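Enquirer: The following comprises the amino acid sequence and a computationally predicted model.
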Amino acid sequence: MHDNGHDNGKTFHGAADAGEIQVDVAIIGAGPAGLTAGYLLTKAGKTVAIIEKDATYVGGISRTVEHEGYRFDIGGHRFFSKSQQVVDLWNEILPDDFIQRPRMSRIYYEGKFYSYPLRAFEALWNLGLLRSAMCMVSYAKAKLFPAREIKSFEDWTSNQFGKRLYSIFFKTYTEKVWGMPCNEMSADWAAQRIKGLSLWSAVVDGLKRSLGLNKLNDGSGKQAKTLLETFRYPRLGPGMMWDAARDKIVATGKGRTIMGHELKQLAADGENGWRMTASGPDGDVVVKAAHAISSAPMRQLAARLHPLPDTTLEANNLKYRDFLTVALMIRSEDLFPDNWIYIHDSKVKVGRVQNFRSWSPEMVPDENVACVGLEYFCFEGDGLWSMDDADLVELAKREMDILGLVSPEKVIGGAVVRQEKAYPVYDEDYAANVDAMRSELEERFPTLHLVGRNGMHRYNNQDHAMMTAMLTVENIIAGERIYDTWCVNEDAEYHEAGDEGAYKALPEGRQQVTEDQAAALNSMRDVPERIDGSKIADGRKAA
């Protein structure tokens, strides 16, 4: 991986030679949003300083971690976007290192693989005659005698598919990811997340596919739009993109990244100016800037702003879902061809298993070794999060054995990567809390800009985190707020179908988001909310 050395004083760990840094823009966080902003600002001639609390890696959740030559993608990142602006930027930063990879994800249940999304005939065949018959009886019962009072995810999904299919293909995985029972999740989220999907439609679609009848009814003879079959990917993982972005920022002579330093205070410094203090192992770094861009979690930023916002209490109530990856090196051929498989089995805690070679063969240095990453969804400080790394590796080995995927004696190595604040939690109060802080900051501090997933407490993917930074840079260069960055988000189907770059870049000088861009960016990506107003459990309390 990249050496985060001193690079002529522009990229460094320590603070001894830093003194007080004067730049145009101070940036908190070297994830996709922060580095996109830094790259575009330095390209436009602005000076920037980026602080990053990780001492080794840039990229945030999109980083690539290396262990003894093996590379791990934290979460899995397909490089696909409907925004041509984002695609162009990827190509500009990393022009020669993309590879085209097959897209494949399946569900693993009781020793068998199921297509994702589900194919009705395949699912029923895999379940066997007796269980399939019971599932169809359960489905018929739900259609003939549906529940009248629909409150929860469980109610809605059982009505749509029957209790048995719900329990097999929805309940276990959903509860693992979100850490709450399905009968406490809002039915509204189920209706939005699984919109348009029905068992009968899946059966009809399966018949059409088998008979070659899934053509568009427009005279073109083209196939109906389906899931992406391939995607682009950096050959050494997503961190390769963000290493390159950092290097290009430094190479301009106008930007520096300060590794191993966490935000200590962001203080309003006179009229529209900022004084940012970051603490590290060798002391503090002080950055003075006209503008500040924050991709730090809103909760953290509110606690470190000076003067403290009136909405600090609201921000402190924001919650996050965390996860960890246990990577296993296995003396074996690849266990499965998928990029990842979803584990729908209540006997194990693992929620998803990545196959790193399927992302890129160059991520696994030994062709005789398979490398997989078991993903465990948890809350920072809970039992899983607090386990020793060695114990987590042993847990992963046991669970792979329980699933029938690999025998423990074939595992020749392991590593653990923890990712805090991976998912912003949408509890019953989050929207009001975010809106309160956003409104106050926009009114009091017009030169403070929030970007990215945690910076805005919104469930953005990588390309949309980048877009919030891209529009923020346009606002800074223009000297006024010409774009509403809060319009940027995605719907649940955004990365599943459609054409890359379908929505083109803005014309030169255009100061409003086009209709096509709005269609791509404006719909909220949903996550579940509780139906009973109960507060997040002890494991989810604010740190």
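Expert: Right, received. Where do you want to start?
Enquirer: Only C-alpha atoms from now on, for both contacts and neighbour counts.
Expert: OK.
Enquirer: how near is the nearest residue to residue 433 once chain neighbours are set aside to residue 444?
Expert: In space, and not counting its chain neighbours, residue 433 is closest to residue 314: 4.8 Å by Cα to Cα, 6 or more residues apart in numbering. Distance from residue 314 to residue 444, counting by Cα to Cα, to the nearest Å: 17 Å.
Enquirer: Which one's more surrounded, these two?
Expert: residue 314 (20 against 11; other Cα atoms under 10 Å).
Enquirer: what packs against the helix or strand the more buried one falls within?
Expert: Per DSSP states H and E: residue 314 is located in helix 312-316. Using 3 or more Cα pairs under 8 Å, 6 or more residues apart in numbering; DSSP states H and E as the contact test, the elements touching helix 312-316 are helix 298-304, helix 430-444.
Enquirer: Second structure follows, compare the two:
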Amino acid sequence: MPATPETIPPASSDGQPTVVVIGAGPAGLTAAYELARRGISCTVLEADSVVGGISRTAERDGWRFDIGGHRFFTKVQRVEDLWHEILSDDEFLVRPRMSRIYYDGKYFDYPLRAGNALRNLGVVEAIRCVASYLWARLRPPKDQTNYEGWLVARFGWRLYRTFFKTYTEKVWGVPVSSMPADWAAQRIKNLSLFNAILNALLPRRNQKEITSLIEEFQYPKYGPGMMWERCRDLVEAAGTKVVMNTRVTRIEHDRGRAVAVVAESDGVSTRYPADHVISSMPFSSLLTAMDPPVPTEVRRAADDLRFRDFLTVALVVPEEAGFPDNWIYIHSPEVKVGRIQNFGAWSPYLVKDGRTCLGLEYFVFEGDETWTAPDEQLVEMAKRELQQLGLVDASSVEAGYVVRMPKAYPMYDETYRANVETLRRWLEQHAPNVHPVGRNGMHKYNNQDHSMLTAMLTVENIVDGAHHDIWAVNVEEEYHEERSSSGPARGGTGRDAPVIPRSAFADDHPVNRVPS
């Protein structure tokens, strides 16, 4: 028989609720910070050795890597205020936003600027693209419920194939034609070729009336992980315990309430009593950790939730081999890399004098051939692709590092909504004091600021007796980086992800395998 877990006394006392927070990413640490603000110490359990989740700053040999790229931009004032409580103003840099699309050996502005795009395409191809656009306006696709039809109607077939198809399929691993139009509407809903041409003719400014046209953002000088490392230090100073390298194995519940969280570290199990559990661990894992176990149909729904995973190959190159962009989208179909960051363009504090570091991002499924390849093989592939794209000669690469990030993006297939609702309903009935927050915690494609807001509202629900519906955070049409010039920004921010049919994958594809 396994040894009985040691029971840890509550972190809080004096009649305050005992709260266990699962996960030390943006949502979990924001919850701990908000509790500490109210004088409540809690226990934070983190399975990894680094805080920040996907918003961490990975470090190798003095090089710092932003996993995924994190622009600090929000329309939620309380999130903005919290960022500046945790870090001082002089610890933020104001960075210019610059992103381009790399296709056929040329760089195209992103968001698309018609003048730049048409010049790069050349006169003949530009005429063909405009003709294709006009034809699509006259004879739009009959089915615009999918991403492909929606885009073709607004850009024409030729621009769609050049600027949207390849990259989107790299990110999600499925044909664009199987994805719904509401994803496109979230990401580029105000942008068409007409709007792009209009934008090209207008003087440059810090445009916020067309989606994605913010031109500046804040950035912590040592990367996003700096925010969460500091937050950890602050909550620990206030009496909260942040326990690293500790994996949650069970959530004990009894008579309609969770009563304790059991976690394992170095083979030793520890039991943490709890009046409330705030969880940013994957929603599916949360339900399968319940003890006694959830019913079969709930377990089946949990097992049916899937994720898209992600890895970065960081290559050290001479500074002059870098580029001014934060990142470049790689639309070239002959390479696997989807996006390349220049960490030196994010912050000079991430790199070393005379050198920069390029982060080649690969969108994968955990367990596939790219994910499981040895680091040395991945570094060689990245060097080869960098040279193949004509960006940097492979011989100029001085060092390479690989950072894997499992469960980076919740997959929205045709059953996910029903599965999430099944899990929510069971929790509400059998463990209402367990509170999912954040991207993975809610299986919801949240930005960092959305994740923080769900944690803030959850703490208000627990401590202040509020009745916020945290599932309503991010349910709106407005895209995250769009701000209307006609009025004040709304309180939430908008982001969604495509609903991807499970049938788009082969039967033996990782997304269709039930996890062991």
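Expert: That came in fine, so what should we check first? Everything numeric in this text was worked out from a predicted model, so none of it was measured.
Enquirer: TM-score for the pair, please.
Expert: The TM-score (TM-score structural alignment, normalised by the length of structure 2) is 0.91; 497 aligned residues with a Cα RMSD of 2.4 Å.
Enquirer: Out of the helices and strands packed on helix 312-316 of structure 1, the one nearest residue 121 of structure 1 is which?
Expert: The closest of these to residue 121 of structure 1 is helix 430-444. By Cα to Cα, the value is 40.5 Å.
Enquirer: in that closest one, what counts as buried?
Expert: For helix 430-444 of structure 1, burial by neighbour count (16 or more other Cα atoms under 10 Å) applies to 430, 433-434, 436-438, 441.
Enquirer: show me where the stretch 401-516 of structure 2 has helices.
Expert: In order along the chain, the stretch 401-516 of structure 2 carries the following helices (DSSP state H, counting those that start in this stretch): 416-430, 439-442, 448-463.
Enquirer: pretty sure residue 461 of structure 2 contacts residue 467?
Expert: Yes: at 5.6 Å, residue 461 of structure 2 and residue 467 qualify as touching, with contact defined as Cα atoms under 8 Å.
Enquirer: what about the two, which has more around it?
Expert: A direct count of neighbours by other Cα under 10 Å for residue 461 of structure 2 and residue 467 places residue 461 higher, at 16 against 11.
Enquirer: contacting residues around that one?
Expert: 467-468 (Cα atoms under 8 Å, 6 or more residues apart in numbering).
Enquirer: any idea where the strands of the stretch 1-150 of structure 2 begin and end?
Expert: Assigned by DSSP state E, counting those that start in this stretch, the stretch 1-150 of structure 2 shows strands spanning 6-7, 19-22, 43-45, 57-60, 63-66, 92-96, 99-103, 106-110.
Enquirer: Likewise for the stretch 401-543 of structure 1?
Expert: 411-424, 448-450.
Enquirer: so of those, which one's packed in deepest?
Expert: Of all those, strand 448-450 has the most neighbours on average by mean count of other Cα atoms under 10 Å, namely a mean of 24.
Enquirer: State the span of structure 2 onto which that one is aligned.
Expert: Under TM-score structural alignment, strand 448-450 of structure 1 corresponds to residues 434-436 of structure 2.
Enquirer: Contact partners for the closest residue to residue 207 of structure 2 other than its chain neighbours?
Expert: The shortest distance from residue 207 of structure 2 to any non-neighbouring residue, by Cα to Cα, 6+ apart, is to residue 213 (5.3 Å). Going by Cα under 8 Å, 6+ apart, residue 213 of structure 2 touches 111, 206-207, 481-482.
Enquirer: Map residue 54 of structure 1 onto structure 2.
Expert: Counting by TM-score structural alignment, the partner of residue 54 of structure 1 is residue 48.
Enquirer: Let me know the helix or strand that residue 234 of structure 2 is in.
Expert: Short version: residue 234 of structure 2 belongs to helix 225-237, going by DSSP H and E.
Enquirer: how about that helix: buried residues?
Expert: So, applying 16+ other Cα under 10 Å, buried residues of helix 225-237 of structure 2: 225-229, 231-232, 234-236.
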